[in-house]
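Asker: Generate a structure from the sequence data that follows.
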Amino acid sequence: MNTQTLQTEEIERLARKRAGAKMSWYIHASVYILVNLLLALLSAMSERNWAVFPAFGWGIGLLAHGAAVFLFTGGGGLHERLVQQERNRLALQRDPW
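Answerer: Next comes the predicted model:
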């Protein structure tokens, strides 16, 4: 294998890894919204507003997950678009050595 092939394979691997991390955050955020809507409905039927506590705690975790994915990684359908975006970003980076 030549150097170009290795570099292309490395770019592909890294692009898929980053796109997968972003996709996992989108899934995490969707589940967060759905579950907390259900908890808010249940809380509204009770006498106390207790649903804010799990929403707040889980929200901190969701923010940390988002920071790790979008701030520290530079960041068919959505997954394939994310993979392509990462390929393009990585292809533009030049090795100074």
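Asker: hey, let's count contacts and neighbours off CA atoms from now on
Answerer: Will do.
Asker: What segments of this protein are strands?
Answerer: Per DSSP state E, the chain carries no strands over any range.
Asker: The longest helix along it: how far from the chain's middle?
Answerer: Ranked by number of residues, the top helix in the chain under DSSP state H is helix 3-45. Taking CA atoms, centre = their mean, to the nearest Å, one finds the center of helix 3-45 at 3 Å from the center of the full chain.
Asker: Tell me, how many residues neighbour Glu86?
Answerer: 21 (other CA atoms under 10 Å).
Asker: ok, and the closest non-adjacent residue to it?
Answerer: Nearest residue to Glu86, sequence neighbours excluded (CA to CA, 6 or more residues apart in numbering): Ala15, at 4.6 Å.
Asker: let's see this one next to it:
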Amino acid sequence: METENFNQEQKYLRAKKRVDEIKRYYIHLAVYIAVNLFISIKKIVRNMNGGETFEEALLDFNTFSLWIFWGIGIVFHTFRVFGFDFFMGKNWEERKIKEFMEK
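Answerer: Sure, this is the predicted structure:
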């Protein structure tokens, strides 16, 4: 009885830790989007005030470089939280076969 309670408590603690990891990931993703949108808009407006067209300001590497470099960190965070099975997991082939068979 006591070992069963211990096992249940261990399962609960592992599940809580997993939920906390996923929560931190989504907070990181939300901050990534919000901060990068703010900085990008600010850079675009600054460049347009400097005489560039919207297209030139948008395509300036400095406008989206932070997206790229911080995005690399997001990708690694995604793999750490969800594992490498996130994109093409163990059941990916079976799901795709079923999906195509249904069409």
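Asker: what's the TM-score for these two chains?
Answerer: Taking TM-score structural alignment, normalised by the length of the first structure as the basis, the two superposed chains have a TM-score of 0.68; 73 aligned residues with a CA RMSD of 1.8 Å.
Asker: Tell me the residue in the second structure aligned with the residue nearest to Glu86 of the first structure.
Answerer: Aligned by TM-score structural alignment, Ala15 of the first structure pairs with Ala15 of the second structure.
Asker: what about the corresponding residue of the second structure for Phe56 of the first structure, distance to Ala57 of the second structure?
Answerer: Taking TM-score structural alignment for the superposition, Phe56 of the first structure sits opposite Ile68 in the second structure. Counting by CA to CA, to the nearest Å, the separation of Ile68 of the second structure from Ala57 of the second structure is 17 Å.
Asker: Those two: who's more crowded?
Answerer: Ala57 (22 against 11).
Asker: Return the residues in contact with the more buried one.
Answerer: Neighbouring residues of Ala57 of the second structure by CA atoms under 8 Å, 6 or more residues apart in numbering: 43-45, 47-48, 63.
Asker: returning to that earlier point: pull the number of nearby residues for the residue nearest to Glu86 of the first structure.
Answerer: Neighbours of Ala15 of the first structure (other CA under 10 Å): 23.
Asker: likewise Arg16 of the first structure?
Answerer: 19.
Asker: ok, now how distant is it from Phe56 of the first structure?
Answerer: 31 Å.
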